[in-house]
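Participant: Sequence first, predicted model second:
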Amino acid sequence: MPSENENPEIIKRMIGPYINGFSLRIFIFLLDYVPGLASFLFWDRISALRKLNLDECPTNFPLPLPKEYFGIEETKKVEGLEIFEENESAQQNYSSGFLCSSDFRKAYLTKKATPLQICEILIGKLEGSLKCNPSLNAIIKYEREDIIKQATASTTRYANNCSLGPLDGVPIAIKDELDVEGYETNVGTSFINRGFIAKTDATVIERLREKGAIIIGKTSMHEIGIGITGNNPSVCTSRNPYNIDHYTGGSSSGSASAVASGLCPIAIGCDGGGSIRIPSAFCGIYGLKTTFGRFSSKGELPLAPTVAVSGPMTASANDLALAYYVMAGKDEEDPNTYYQPKPTLSGLYNTKDLSDLKIGIYTAWNKQVYNPTITLALNNFIEKLKLLGANFVEIDIPELEEASIAHLLTIGSEISTFAKKYKENFHKYNCESRLNMSLFHFATASDYIISQQLRTRLMRSLSNLFNKQVNLILTPSTAITAPKIYPNSLKYGEADLKTVSEVMMYVTFANFSGIPAVSVPAGYDDNNLPIGLQFVAKWFDEATLLRIAKVSEEILGDKRKRPSNDYWFGDLIQD
């Protein structure tokens, strides 16, 4: 690792003791009697925030308004789902054995298999994934009869030559943060909404169903989304298919595990502080955090309403684009979606000439990785992108350290406020969740306002950057690969601020500013654990992110490999 002088910390690592097992339980017991005990773990960072002298008005929701100021334009050419049929010859399978929606689609159209046959086999694999030792704990709630009902309807549509399009009959799993008709929405807890069955789907899930997608169940998550590993003693801890002794990342942990293990080609997650991109990076899949306001939040529990958005997690770049386009767009029941330009897939298959792209690199920041193989993967991608004509620009993003503090304070305050609604059951939150929430109990209203003022400043800086210098920013997705699971942490959880800061190093500025970002697979470290890289674009420019994800898929090519622990059934539908 470079010396401190060679590698100045743009974002400082948080420092604190590693605590797990029964020791963590004792620490939580002390917290109940000494309320301010945890504040020293975060005090130096919030003190730095309080020293700022800001004149900006606070921005509470990171909507890019006015359009003229933030450089957002209506897309003149709108390309929708027809792009997949028009470019079928361009959809070369770079997924190295991962199943994609197009594999299911082709099998159904050629009568090689039916959705009903596939889902009957899939149910057996879901059962097997929960019975193995240790359990994969990816899709933890499913209803056999409901899956069969959906699959039967899809099979009938194909038999009558009236399918609903490229998602018809494709199995999709949903993070337990979104309402799905017929399921509880427990957000990774043992008690929230227990016994309350959702009667309707969240808007984004409803849109997937309208295109024939088969919703196969709910995925596990870090309790109330206040963690980045997926460790959840309250319900279950999902396992990384590349190495079951390592975490999947969180909080959309089960969604990443489900896709990487082959249980489904698409899963839906939510991202308030990297919660889609972190597990996507750790599990070697694609994950898109959309622009704030691009997807409707109706039916999504408001854990962190000013930073969190839902998004797709997929085995392929094509499916990332497909799921995005189906889920995106205005919703009359969510005012935050009113301001967006029309979603588009324009340029998705323009992957051979990148001379129109300027990609920003913040070298000093990118050097803050703690696994050198991540740097090797980053440099390899930079060289390959240059060969395709991409132009690279050295950039600076001011006050990233302060912005990371402000984001943590914002998301921590919002999740803690949500959690207090269930104060009569507060003791049921696991030890790690209670510790993480306690870090923000001493924050003041003034601290929150200062954070939102800093959000305004960050958005202006990024707006100027995208309008005048670059189309994209490239960083690692995380500063480390998937952390190891220590057995002592499974019962009570763990507290590890150092790992938290290393995992969240590059992701939070996109949540705080509302801009979109994508994590793409970029190779593997010396322990065969996946490496992810992150591209970030301006507000509502998901089309460019999807295009660069497709380029990245072609760069990795046949070097991508399936995990050692998978439930692949491609021999049933692939030629």
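Facilitator: That came in fine, so what should we check first? Numbering: from 1, shown residues only.
Participant: CA atoms for contacts and neighbours, from now on please.
Facilitator: Will do.
Participant: Check which helix or strand residue 217 maps to.
Facilitator: Using DSSP states H and E, residue 217 maps to strand 214-219.
Participant: got the angle for whatever helix or strand comes next after that strand vs strand 214-219?
Facilitator: Using DSSP H and E, the helix or strand that follows strand 214-219 in sequence is helix 253-260. With axes from the mean of the first three to the mean of the last three Cα atoms, to 10 degrees defining the directions, helix 253-260 sits at 130 degrees from strand 214-219.
Participant: helices and strands around helix 253-260, which ones?
Facilitator: Where contact means 3 or more Cα pairs under 8 Å, 6 or more residues apart in numbering; DSSP states H and E, helix 253-260 is packed against strand 139-141, strand 171-175, strand 214-219, strand 266-271, helix 277-283, strand 309-314.
Participant: try this one side by side with the last:
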Amino acid sequence: MRFSDVTLVLTLLLLVTGSYGYDLSDPTLVEIDRRTGQKPYITREYSPDWLRSSQSLSGQWLSLARNCVIFFRSRDQQIEFMKSQLPASGMNPEDPVLFSEAELSALNAGIPDMPEPPPFEETSSEEAPSLDSDSRGSPAISISELFDRAGGIDDIQQLFAEQKLTPSRLVENIYDWYDKKLPDSLKDVLIERNKDLAMQMAKASDERWLKCISEYRGVIEACKKQRIIRQLEGIPIAVKSEINVASYHPTAGIDRKKMPYHSPFYTVNKETESEVVRLLKSEGVIILGITNQHIFGLGATGENPHFPRIANRFSPFHIPGGSSSGSALMVALGLSPLTVGTDGGGSISIPASLNGLPGLKPTTDKISTKNYENAAPGLTAIGLIGSRFKDIALGYQVSSGRLPTIQVAETLKTLKIGLDPEWLEHADKEVSEKTFECLDRLGTQLKKLQTRKNSLFVRMQFMPENFRKRLWATHMVLFGHREAEGKFKFMGIVDMPSETEMALLMGKAVSYEQLQRAKHNQEVLADHFEKNIFSKVDVVVMPTTLTPATAKLNYWLQNTAGELNLSNAYLLAFNTSLANLTGGPRVTIPCGFNHEGLPFGLQVMGAKDSEYILLALGSLLEQEMGRELMEKADSNTFVKRFRPHEKPSPDAGLRSEL
């Protein structure tokens, strides 16, 4: 049965049974659904024609190619050799490679423009943002009003206020559970810990909670208003290893034990700590450690030969997704309700989606990159992964200093969602089907708020025909070149996988002309989405990844973490890379599971500075599907989540990894 037939059957069932409040028979959505169903389904081994030769860049060929490279005595000779490999990667596309402003502006000409959108944020003038209305002038709307679903942060702080738990006991429980209950396949989620420092922060938080209980009987909002406790008081978080955290080493996934003495990684002090960490600390967080990641962020699988004990939460045999793999797993395992990651092409959304979590890649530079060595400026943003959208919203407010306005709630009443069937064309069957179910159920919630009768979904064309290769080349050239510019200094100094070396050499092999074309494309694309897409709809949607988590690589044989497995990278990162090129925000929303019990997400993109709209939409779908997905997650996973108030007993075993 083709997907179009399945869709019609599903539509009839929904109309008869009234399963969902939103009517899937909306002509626009059915039309999009039917057109997508006419496309042939792909498998996890799918790759477009122009990427099929990229398989020679990895696997068994890799060691031979690397040997050829190292025979050249100079770096210039090595780079020159790698130029011959660029066509297989898509980094050396044929002409024409540029997106034309004329062809982009001609798209969607028949769709009327919307009125100029109101501001969805206002900026706090305080150095350390607060939710307290009296201290700053009244914000239009509070996080609690906009996100009415209690989250992990709320639950943990309520335990503190009721004296059922203290921050120091929570930290003890986390480390104890990590050491005793975490399976071997996940032991490298954290690659550096400092328990003494975490306990020092936790005990200081204990004192603040005791004062809150003594003076205000543990009434959380009253204590926050008086700044006795902070917005994230006592909340344990973890930070991606390429971000500077005081008393830690920002190694970007490299094992310091494999570095020579003169390696360029040093312990961070307070003066060089990243601004995002400083802001979160000022609001009371406790740093548990720094998290595993794909080395240098150069890959979408999240695997790391230096710290190989990492896997998907739902299967020890599947990838966690990357590059912010450890940050996603800390949340997925229940060890942190909020973590910090970075995203240059999907590095937050991919691991969040593949582990059934919400994640936010904000507008470029919205969260400060001060004291963060951004190897790909203009593409990479610091973002957040959380247990609930409310938790992410709170973390975003603290780390960005931006406050939501009442216009967020008002815009939900007239929201328009853009869909383009081409962005589901290469999705596998279950991802494609579940995407439409999630859109239907998001519509269930939105229709309760809508004040107009116009269609909620708008069929659009985001990009011109034959856009995939041009878009892929644009991102590959920019990201590859900029990462090489930032990380090439480590070549020959630190031990790194063969594919990482080759990826850096390929980035250096990009020509000046290619780089200029890619820069021009990025400028045109960013302008196109602001003028021709988000002038007509509020948000656009598509699958986050085109496939659920793929099987782990045998890196013991290949010394690889998949940096140059470009066909696999295409399925994981093609959709997510778009927001990095446009500079706008993106969220991934948990959407469901496939027949193997592996999760995947729905991606929603918006115009610049529309973070709160995206987070609110995520919260709406979370309300619609949250309990159902949580129950499935608990039954599908091979390891039980950590519960904050539970101290693990020695005989409390894990589910078998087999």
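Facilitator: Now that the structure is in, tell me what you want to look at. Owing to the predicted nature of the structure, the values given are computational and were not obtained by experimental measurement.
Participant: what's the mean distance for the strand holding residue 217 of the first structure versus the second structure?
Facilitator: By mean Cα distance after the TM-score superposition for the first structure, the fitted strand 214-219 of the first structure averages 0.7 Å away from its aligned residues in the second structure.
Participant: Which residue numbers in the second structure does that strand align to?
Facilitator: Using TM-score structural alignment, strand 214-219 of the first structure lines up with residues 286-291 of the second structure.
Participant: Would you mind pulling the contact partners of the matching stretch?
Facilitator: Stretch 286-291 of the second structure has contacts (Cα atoms under 8 Å, 6 or more residues apart in numbering) with 171, 189-195, 198, 201-202, 234-241, 248, 324-327.
Participant: how close does the aligned partner of residue 113 of the first structure in the second structure get to residue 646 of the second structure?
Facilitator: In the second structure, residue 113 of the first structure lines up with residue 165, judged by TM-score structural alignment. To residue 646 of the second structure, residue 165 of the second structure is 10 Å away according to Cα to Cα, to the nearest Å.
Participant: again, but for residue 98 of the second structure
Facilitator: Applying Cα to Cα, the value for residue 98 of the second structure to residue 646 of the second structure is 57 Å.
Participant: before we move on, what about residue 79 of the second structure?
Facilitator: With the distance defined as Cα to Cα, residue 79 of the second structure ends up 54 Å from residue 646 of the second structure.
Participant: Of those two, which one has the most company?
Facilitator: Each of residue 79 of the second structure and residue 646 has its neighbours counted (other Cα atoms under 10 Å); residue 79 has more, 20 against 12.
Participant: Can you give me every residue that contacts that one?
Facilitator: 505, 506, 508, 509.
Participant: now residue 457 of the first structure
Facilitator: By Cα under 8 Å, 6+ apart, the contact list for residue 457 of the first structure reads residue 56.
Participant: Identify the residue of the second structure aligned to it.
Facilitator: Applying TM-score structural alignment, one finds that residue 457 of the first structure aligns to residue 524 in the second structure.
Participant: doesn't its match fall inside a helix?
Facilitator: Yes. The assignment for residue 524 of the second structure by DSSP: H, G, I helix; E, B strand; the rest coil puts it in a helix.
Participant: Tell me the residue in the first structure aligned with residue 93 of the second structure.
Facilitator: Aligning on TM-score structural alignment places residue 93 of the second structure opposite residue 48 in the first structure.
Participant: What is the neighbour count of its match?
Facilitator: Other residues within reach of residue 48 of the first structure, judged by other Cα under 10 Å, total 12.
Participant: dump the residue contacts of it.
Facilitator: By Cα under 8 Å, 6+ apart, residue 48 of the first structure lies in contact with residue 402.
Participant: What's the first helix or strand after the host helix or strand of it?
Facilitator: Here residue 48 of the first structure, judged by DSSP H and E, is contained in helix 43-50. Next along the chain after helix 43-50 of the first structure, taking DSSP H and E as the criterion, comes helix 67-70.
Participant: Which residues belonging to the next helix or strand after that following helix are considered buried?
Facilitator: The C-terminal neighbour of helix 67-70 of the first structure among helices and strands, as given by DSSP H and E, is helix 82-86. Within helix 82-86 of the first structure, the residues scored as buried using 16 or more other Cα atoms under 10 Å are residue 84.
Participant: Also stretch 554-568 of the second structure?
Facilitator: Counting neighbours by 16+ other Cα under 10 Å, one finds that the buried residues in stretch 554-568 of the second structure are 555, 558, 559, 560, 561, 562, 563, 564, 565, 566, 567, 568.
Participant: Same check on stretch 409-428 of the first structure?
Facilitator: Buried-residue list, stretch 409-428 of the first structure, by 16+ other Cα under 10 Å: 409, 410, 411, 412, 413, 414, 415, 416, 418, 419, 428.
Participant: Thanks again, I'm all set now.
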